[in-house]
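Participant: Could you look at this predicted model? Sequence included:
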Amino acid sequence: MKRLLLILFASGLVWPAAIQADDRHTEYYYPGPVTEEVYGSRAETMPEAERSLRLRFITGFTQEQLNRPYPPPHALFAKGADGEKLLLVATGAGSFENIYHARAVLAQMTAIARGTPLFRDMQVEDVFTFFDLAKMMGFTQITVSDGKSFAHRINIQ
């Protein structure tokens, strides 16, 4: 099965599938069932990618959202023993009405990441995505949810 997934991924096919989420975050932060896909990152995890770096990223992102003159449309937080699981959950109606809205927000996050000095200095701003940034920081998965009817997980390899 793992070999089949690698072949499908290598050929550019996406393999979303319903999974039985066996982590304690399902039904607490987001609803089940969870669909899943694999993202093969082009980035390497940075040597300094520790739990504290991931938590500082979440804190900075959250602070930026809270400084806006309107309520945050979604919450970003880290879970797992080492903060290696990135969760992005809508906080109100209209934020993520479906998986496509969630993917649009992730695409916006890619645009923001590509404008950072980190990506520009590495000269990867036209290649790397937000998923690659997550890999660089040591996140192993990203779960997005509307908080009521769907949850989708991207496993980062």
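Facilitator: Good, I have the coordinates. Numbers count the residues shown, from 1 in each chain.

Participant: contacts, neighbours, all on C-alpha from now
Facilitator: Fine.

Participant: In three-state terms, label Glu36 for me.
Facilitator: Classification of Glu36 by DSSP: H, G, I helix; E, B strand; the rest coil places it in strand.

Participant: give me the number of residues near the residue lying closest to it once chain neighbours are set aside?
Facilitator: With sequence-adjacent residues excluded and distances taken as C-alpha to C-alpha, 6 or more residues apart in numbering, Glu36 is closest to Arg153, at 4.6 Å. Per other C-alpha atoms under 10 Å, the neighbour tally for Arg153 reads 23.

Participant: ok, second structure coming up, stack it against the first:
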Amino acid sequence: MRVILAFARILVIAAPLAAAAQSDDDRRADYYYPSITSTERFARVMTAPPRTERSDRMAFVDALTADQMAAGHAPRFAVFAKGDEAEHLIIIALDDGVFDTLFRARAVMAQLSAPVRATRFFQMQGLDDRATFYDMLRMIGFATLTLSDGKTWTHRVVFG
């Protein structure tokens, strides 16, 4: 996926960053998604995260959205970032059947791991057989990922 390859370049040349997880948990609940129904912590650190900025995270979201729009069919989920530093990634299903269950949402996230593993950054680090989409999100500096079917459930992944 072009998006992930582009951001792998950021990871290769960026300096280490101490990313702080920010918690403004339910400020967006009942506006963009239903109240949080489950939470998990993703604490694995595979390598020192690079220095990233708000503009890097926004460019990542913009590129994901552009890839979806170029696919020739309507996107099945919306991807956007919120927070002063765009540190909260939100992915919401746009129709039924996409994220009917948390398991299906996790399957989509797992599917997004394949292009991450193929990036030069993860290959150079020897992480290409273990890296996931969550690892990429953490390294870009996202503090949280919020997944929702847009109707009944919302799952929060906290990085760190």
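Facilitator: Received it, and whenever you're ready, just let me know what you need. Quick caveat: nothing in here was measured; it's all calculated off a predicted structure.

Participant: Residue in structure 2 paired with the residue nearest to Glu36 of structure 1?
Facilitator: Matched to structure 2 by TM-score structural alignment, Arg153 of structure 1 sits across from Arg156.

Participant: got it, and Ser95 of structure 1?
Facilitator: Match for Ser95 of structure 1 (TM-score structural alignment): Val98.

Participant: got the contact list for its match?
Facilitator: Contacts for Val98 of structure 2 were tallied using C-alpha atoms under 8 Å, 6 or more residues apart in numbering; they are Arg76, Phe77, Arg104, Ala105, Asp149.

Participant: can you tell me the helix or strand for it?
Facilitator: Following DSSP states H and E, there is no helix or strand that holds Val98 of structure 2.

Participant: now the residue nearest the centre of structure 1: how far from Gly80 of structure 1?
Facilitator: The structure's structure 1 has its C-alpha centroid closest to Ile142; by C-alpha atoms, centre = their mean the separation is 3.2 Å. Separation of Ile142 of structure 1 from Gly80 of structure 1 (C-alpha to C-alpha, to the nearest Å): 12 Å.

Participant: Next: Arg54 of structure 1.
Facilitator: Taken as C-alpha to C-alpha, the span from Arg54 of structure 1 to Gly80 of structure 1 is 11 Å.

Participant: What's the local residue count around the alignment partner in structure 2 of Ala81 of structure 1?
Facilitator: Taking TM-score structural alignment, Ala81 of structure 1 has Asp84 as its aligned residue in structure 2. For Asp84 of structure 2, the neighbour count with other C-alpha under 10 Å is 8.
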